[in-house]
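Chemist: Generate coordinates for the sequence data below:
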Amino acid sequence: MRRLLLKLINRALLIGPVGPMMGSEAGVHTNSRRRLVVGLGNPGMNSSRHSVGMAVLEALASRLGVADSWRGDRHVSGEVIVSDIQDTQIVLLRPRLLMNINGVSVAKAAVKYSIKPEHILLVHDELDKPLGKLAMKQGGSARGHNGVRSCVECLQTDVMPRLRVGIGRPSGKTSVDRHVLGRFSQEEQKVLSGILEESVDILLSQLTDKENMQSPLLPRGGRPASQTGKQRERLSAPRKDTATGQT
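Modeler: Alright, predicted model coming up:
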């Protein structure tokens, strides 16, 4: 019932116009490529384990020298930075919506900046990996992550590559909800800075590798979801999958 309710909320929030591109966002060279990097999390809880994706995005913005350039954009229900890496325009996004409906912000940004789902890189926490472990996932199921599930439902596809940042499972009798919404312990904070730096290295590698930057077919295991109504009209459909197998 809860999952159905969240799906209905996602769809309801997506109804409505998306603002046009303005200012420097519109002045993209014709040979420039554009990518969207999203830090999933809860607004106002940037220091929690569940919002570690936002912390990674902040570290990326610092590395790019644009950490003071965040600005609110009501058209995408989030905060954005538009920057450049080589000949690629990078849009950084921190949703201002709760984790369970982060996908609404991501889908709106995808439409506003004309970015295909396969060119959207999600950064999020991963319970099933210990703190310090990082992994890239090339599309596929949400694996129980509500923020990713929201993105899949709103974009109507699961092809988005993801950087999964391990936060580990709770110990003892601590509930999962309390664990993910809690802050990193002092011991965890000692290794967190290294994790953020390594995460940024991986993101920059993904964003500057020419093979990764090609317009790919659906990743192995990726699939387009059924599109209906306004979302089919508003979101560009990914290319047909010619690969087989699972990841």
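Chemist: going forward, measure contacts between C-alpha atoms and count neighbours the same way
Modeler: Will do.
Chemist: Let me see the ranges of the helices in the chain.
Modeler: All helices of the chain, identified by DSSP state H, fall at 2-14, 52-63, 102-112, 146-155, 176-181, 186-208, 210-213, 229-234.
Chemist: so what does the longest one touch, helix or strand wise?
Modeler: When you say that, I think you mean helix 186-208. If you count contacts as 3 or more Cα pairs under 8 Å, 6 or more residues apart in numbering; DSSP states H and E, helix 186-208 packs onto helix 52-63, strand 161-166, helix 210-213.
Chemist: run the last query once more with 6 Å
Modeler: If contacts are counted by 3 or more Cα pairs under 6 Å, 6 or more residues apart in numbering; DSSP states H and E, helix 186-208 sits against no helix or strand.
Chemist: thinking again about what came up before, would TSV of the helices of the chain with mean neighbour count and distance to Trp70 be doable?
Modeler: What follows is these, written out as TSV (neighbours: other Cα atoms under 10 Å; distance: least, Cα to Cα, whole Å):
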stretch	mean neighbour count	distance to Trp70
helix 2-14	14	23
helix 52-63	22	9
helix 102-112	26	15
helix 146-155	24	21
helix 176-181	15	24
helix 186-208	16	18
helix 210-213	12	25
helix 229-234	13	26
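Chemist: Next, the structure of the following sequence, for comparison with the previous one:
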Amino acid sequence: MIAPRLIVGLGNPGAEYADTRHNVGFWFVDRLASDLKATLAPQPKFFGKVGRAGELWLLEPSTFMNRSGQAVAALARFYRIEPNEILVVHDDLDLPPGAIRMKQGGGNGGHNGLKDIQAHLSTPDFWRLRLGIGHPGERAEVASFVLKPPRREEQEAIDAALDRCLVAWPKLAAGDVAAAQRILHVKA
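Modeler: Purely as a prediction, here's the structure:
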């Protein structure tokens, strides 16, 4: 991996969604921005809140999850950022709370944010940082599950995972995926 030039946190805009499981991507970008002393500010031409730390761009789309690709593509095209220089941070139902997986490319697992990004970039070959939120057990309950806050023990596990992501960040920033994965891919 070459060092990422764009980190995208996925979530839904608005105070009513701020603490929901679907917004873990926003939570990571907020923490990373704080660590890097970058300020996120609304940028209408990029359909989101944008910050910069050196050569690194941070983005939280202000579109709803299923339209995330509009923001990602707008910023990536404007700054000539290639898909393999983009890291998308998102919630993952297939991982337990606190689990983390990082990979490049692949399917979208039914995640509407990833699906829209793939469509707008015309490729699945961007990097993904998948943060586990668990699964409600029933497919019919997924929509309401992701739009509710985690239970206390789930939140603690997710917070610990976010902390691990920040510990791994210097390795990711240097493009050392193997070293970052050794930090990220521990048992939750």
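Chemist: TM-score for this pair?
Modeler: The TM-score (TM-score structural alignment, normalised by the length of the second structure) is 0.86; 174 aligned residues with a Cα RMSD of 2.0 Å.
Chemist: on that earlier part again, dump the helices of the first structure to JSON lines, plus distance to Val82 of the first structure.
Modeler: Shown next, in JSON lines, are the helices of the first structure (distance: least, Cα to Cα, whole Å):
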{"stretch": "helix 2-14", "distance to Val82 of the first structure": "23"}
{"stretch": "helix 52-63", "distance to Val82 of the first structure": "10"}
{"stretch": "helix 102-112", "distance to Val82 of the first structure": "12"}
{"stretch": "helix 146-155", "distance to Val82 of the first structure": "21"}
{"stretch": "helix 176-181", "distance to Val82 of the first structure": "29"}
{"stretch": "helix 186-208", "distance to Val82 of the first structure": "14"}
{"stretch": "helix 210-213", "distance to Val82 of the first structure": "17"}
{"stretch": "helix 229-234", "distance to Val82 of the first structure": "22"}
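Chemist: closest one to Asp128 of the first structure among the ones you listed?
Modeler: Closest approach to Asp128 of the first structure among these is made by helix 176-181 (11.5 Å; Cα to Cα).
Chemist: coming back round to it: between the helices of the first structure, which one is nearest to Pro130 of the first structure?
Modeler: It is, among the helices of the first structure and with distance given as Cα to Cα, helix 186-208, at 10.8 Å.
Chemist: ok, residues contacting the closest one?
Modeler: Defining contact as Cα atoms under 6 Å, 6 or more residues apart in numbering, one finds that helix 186-208 of the first structure is touched by Val56, Leu60, Gly132.
Chemist: Leaving out chain neighbours, which residue sits closest to the first one?
Modeler: Nearest residue to Val56 of the first structure, sequence neighbours excluded (Cα to Cα, 6 or more residues apart in numbering): Leu196, at 5.5 Å.
Chemist: So the residue mapped onto the one you found from the second structure versus Ile133 of the second structure, what's the distance?
Modeler: Under the alignment by TM-score structural alignment, Leu196 of the first structure pairs with Leu162 in the second structure. Using Cα to Cα, to the nearest Å, we find Leu162 of the second structure at a distance of 12 Å from Ile133 of the second structure.
Chemist: got the contact list for Leu184 of the second structure?
Modeler: Ile100.
Chemist: and if we set it to 10 Å?
Modeler: 99-102, 129, 131, 161-169, 177-178 (Cα atoms under 10 Å, 6 or more residues apart in numbering).
Chemist: likewise Val91 of the first structure?
Modeler: Per Cα under 10 Å, 6+ apart, neighbours of Val91 of the first structure: 25, 34-38, 80-84, 109-110, 113, 115, 120.
Chemist: Looking at these, which is nearest Arg234 of the first structure?
Modeler: Minimum distance to Arg234 of the first structure across these is 9.6 Å, recorded for Ala110 (Cα to Cα).
Chemist: Need the counterpart of Gly140 of the first structure in the second structure.
Modeler: Under the alignment (TM-score structural alignment), Gly140 of the first structure maps onto Gly106 of the second structure.
Chemist: give me the number of residues near its match?
Modeler: Using other Cα atoms under 10 Å, Gly106 of the second structure has 12 neighbouring residues.
Chemist: what's the counterpart of Ala143 of the second structure in the first structure?
Modeler: Ala143 of the second structure maps onto Asp177 in the first structure, by TM-score structural alignment.
Chemist: Which residue range of the second structure does stretch 113-125 of the first structure align onto?
Modeler: Matched against the second structure by TM-score structural alignment, stretch 113-125 of the first structure falls on residues 79-91.
Chemist: and that stretch, which residues are buried?
Modeler: Ile81, Glu82, Pro83, Asn84, Glu85, Ile86, Leu87, Val88, Val89, His90, Asp91 (16 or more other Cα atoms under 10 Å).
Chemist: is it true that the fifth one touches Arg77?
Modeler: No - in terms of Cα atoms under 10 Å, Glu85 of the second structure does not count as a neighbour of Arg77; the distance is 12.0 Å.
Chemist: Find me the equivalent region of stretch 57-70 of the second structure in the first structure.
Modeler: Stretch 57-70 of the second structure maps onto residues 91-104 of the first structure, going by TM-score structural alignment.
Chemist: Just the terminal-to-terminal distance for that stretch.
Modeler: From its first residue to its last, stretch 91-104 of the first structure covers 16 Å (Cα to Cα).
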